[in-house]
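J.: Structure of the sequence below:
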Amino acid sequence: MSAADWGIIMLLSLLWGGAFFMIELGLRGFPPNTLVFLRLALAVPPMLLILRIMGHRMPRDGKSWGQFFVLGAINAAFPFILFFWGQTHIESGLASILNATTPLWGVVTAHFLTRDEKATPARIVGVLLGLAGIVVMVGTDALGGLSGSVLAQLACLAATLLYALAAVYGRTLSQSTMTPLVVATGQVTTAALIMLPVMLLAEQPWNLPAAGWDAWAGAAGLAIPSTAIAYFFYFRLIDSAGASNAMLVAFIMPVIAVIVGVVALGETVEPKELAGAALIALGLLAMDGRLLPKFSASASA
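T.: Here you go, the predicted model:
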């Protein structure tokens, strides 16, 4: 990869790692579903502006928008609901660590739902290491019953599974004539439309007290840097470096999120969370072929 690609990886790690801090700010003034809607709705205008500047146009056929609707549901609206609700019970650093399991579930879903992305020995080892990391972080709490913390962690894990399913489904769109930025804009637009009735029915925002500036700053930070700008650079990275290299963002993002949580929010990191994060990181490295190069080489031969 070029120096520019590595620069984009670091930028995305900051934008998405910092998103968990923005969620904490936003939840100070908005309930989860309202914050999800604001993140998506506020991101649509700048994404449409970027499309216009780059000379792209959104499709007008029903089939494309139906695909956007499915992708918006499983890759934005529903996982955002799960993560935002989860962060009302767990700290941002732990949520970011759980988010890093997305590539692990990607291996599992791709193995069973595709014909050309079967699991290699190195990837299987990576999944097992990642699952061990999850058990270390969640397992002892689960022994005491399904407390709010355990349910929140399970919600975050369910969200990462949805992300993995979305990646498999998204292959059908990546093989079309639509550019990645068009797909991203369609996804965010339909996700905002999905969240509008959910927000209105579940939380009746007109009855909520006025949110403070910090909550609005969190919502704006989620919408502009962490959604509109991040998607632009993410799909540019995929175009220049490939999807597998773009996955390297998952290595760095939790580190950024934990540091921001400790410094800006005064959060604490428990030893079991560090141990679990280390196992998940080892799992990602194994999947990337850096820990088990012989297995990776033999699998691709």
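
J.: For the rest of this, base every contact and every neighbour count on C-alpha atoms.
T.: OK.

J.: what's whichever strand or helix holds Leu82 in contact with?
T.: Secondary structure assignment for Leu82, by DSSP states H and E: helix 78-86. The contact list for helix 78-86, computed with C-alpha atoms under 8 Å, 6 or more residues apart in numbering, reads 23, 27, 32-33, 35-36, 95, 151-153, 155-156, 158-160, 162-163.

J.: here's the other one to compare against:
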Amino acid sequence: MAVSDWALLVLLSVVWGGSFLFVGIAVKELPPLTIVALRVVLAAIVLRLVLAVMGMGLPRERSVWLAFLGMGILNNAIPFTLIVWGQSHIASGLASILNATTPLFTVVVAHALTTDERLTGQRMAGVVVGFAGVALMIGATAFEVRDASIPAQVAVLGAALSYAFAGVFGRRFKAMGLAPLPTAAGQVTASSVLLLPLALLVDRPWSLPLPSAGALLSVAGLALLSTAFAYILFFRLLARAGATNVGLVTFLIPVSAILFGGLILGERLELRHFAGMGLIGAGLILIDGRLLSGLRASRLSSSA
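T.: As a prediction, the model looks like this:
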């Protein structure tokens, strides 16, 4: 990748890492469904405005909107809600590390549901090493029923699994001939239609105490920066550097999330959390394969 591509990748990791900070602030005053509904509704408005400025529109076919709804459920409604609820019990940095298991789940889901993305021995080793990191982070407290952090950690892992299914489900949009930006706008629009009435019914936000300016600004940052702006960055980088290179953002998101959580929220992670993150990173390196391939090529060239 060019230097400018790396700059975009780092910026994207900071923007997505910041989502855990925004959630960590907002969840202290607002219920999860309200946060998620505001996130997708505001992001949908912004992305629709971007489409209008670019002279682009959304398709009207029923089959496409059903696909948008499915993607909105798997890529927005389920994972956003699980992460926000999880962060009401665990630190934002830990949530970001657990969320980094998404590629591990994706390898397994793709193997089960597709014919062209099969598990190899090296990828399987990466999955095993990565999930060993997850087990290390959760630790022996998983056997203590009274520990409220365990369901929260499982919820964030559930979000990562939902993202994995979304990755496989989203392959159909390329076959439909849809551009990435309308796909992003379509999915957040569909999830908005689903989540807004649900949040109004369950949370009755008009009956809640008025949130502070910090909470409102965090929700705005979550929607405008970590969702709408992040999608624009993501699809621009996707077009310039390709899907494999964009996947490197997974390595960087926990770094910025942990820094934000420590510097701004005063969170502290234990040694086992960092050790678990190291194992997850090692698993992702095995799954990605490029580093090992480069090392093998270097050895062959040096011995020739």
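
J.: Overlay them and tell me the TM-score.
T.: Once superposed, the chains reach a TM-score of 0.95 (TM-score structural alignment, normalised by the length of structure 1), with 297 aligned residues with a C-alpha RMSD of 1.6 Å.

J.: related to what we said a few turns ago, what's the mean deviation for the helix holding Leu82 of structure 1 versus structure 2?
T.: Average distance, helix 78-86 of structure 1 versus aligned residues of structure 2 after superposition (mean C-alpha distance after the TM-score superposition for structure 1): 0.5 Å.

J.: With structure 2 overlaid, how far apart is the helix or strand following that helix on average?
T.: Downstream of helix 78-86 of structure 1, the next assigned helix or strand under DSSP H and E is helix 92-99. After superposition onto structure 2, helix 92-99 of structure 1 lies on average 0.3 Å away from the residues it aligns with, using mean C-alpha distance after the TM-score superposition for structure 1.

J.: which residues touch helix 92-99 of structure 1?
T.: Helix 92-99 of structure 1 is contacted from outside by 17, 20-21, 24, 83, 86-87, 134, 153, 156-157, 160, 253-254, 257-259, 261, 267, 269, 273, 277, using C-alpha under 8 Å, 6+ apart.

J.: could you pull out the strands for the stretch 151-300 of structure 1?
T.: Along the stretch 151-300 of structure 1, counting by DSSP state E, counting those that start in this stretch, no stretch forms strands.

J.: how about stretch 260-276 of structure 2, which residues of structure 1 does it hit?
T.: With TM-score structural alignment applied, stretch 260-276 of structure 2 matches the range 260-276 in structure 1.

J.: Contacts for that stretch next, please.
T.: 18, 21, 91-94, 132-137, 258.

J.: any idea which of the residues you listed is the one closest to Ala210 of structure 1?
T.: Closest approach between the contacts of stretch 260-276 of structure 1 and Ala210 of structure 1, by C-alpha to C-alpha: Phe21, at 20.7 Å.

J.: between whichever strand or helix holds the closest one and helix 78-86, how many degrees?
T.: Per DSSP H and E, Phe21 of structure 1 falls inside helix 19-26. Orientation check (axes from the mean of the first three to the mean of the last three C-alpha atoms, to 10 degrees): helix 19-26 of structure 1 against helix 78-86 gives 60 degrees.

J.: re earlier: any idea which of the contacts of stretch 260-276 of structure 1 has the most stuff around it?
T.: Sorting those by how many neighbours each has (other C-alpha atoms under 10 Å) puts Ser92 first, at 30 neighbours.

J.: Can you tell me what that one aligns to in structure 2?
T.: Checking with TM-score structural alignment, Ser92 of structure 1 has Ser92 as its match.

J.: Gly55 of structure 2 maps to what in structure 1?
T.: When structure 1 is aligned by TM-score structural alignment, Gly55 of structure 2 is paired with Gly55.

J.: tell me the secondary structure for its match?
T.: coil (DSSP: H, G, I helix; E, B strand; the rest coil).

J.: what's the answer for the one 3 residues further on, then?
T.: With three-state DSSP as the basis, Met58 of structure 1 sits in coil.

J.: Touching, it and Ala184? I think so.
T.: No - counting by C-alpha atoms under 8 Å, Met58 of structure 1 does not reach Ala184; the two are 10.6 Å apart.

J.: Grab the nearest non-local neighbour of Met56 of structure 2.
T.: Pro182 (7.8 Å; C-alpha to C-alpha, 6 or more residues apart in numbering).

J.: repeat for Ile90 of structure 2
T.: Take Ile90 of structure 2 and drop its neighbours on the chain: the residue closest to it by C-alpha to C-alpha, 6+ apart is Ser149, 6.0 Å away.
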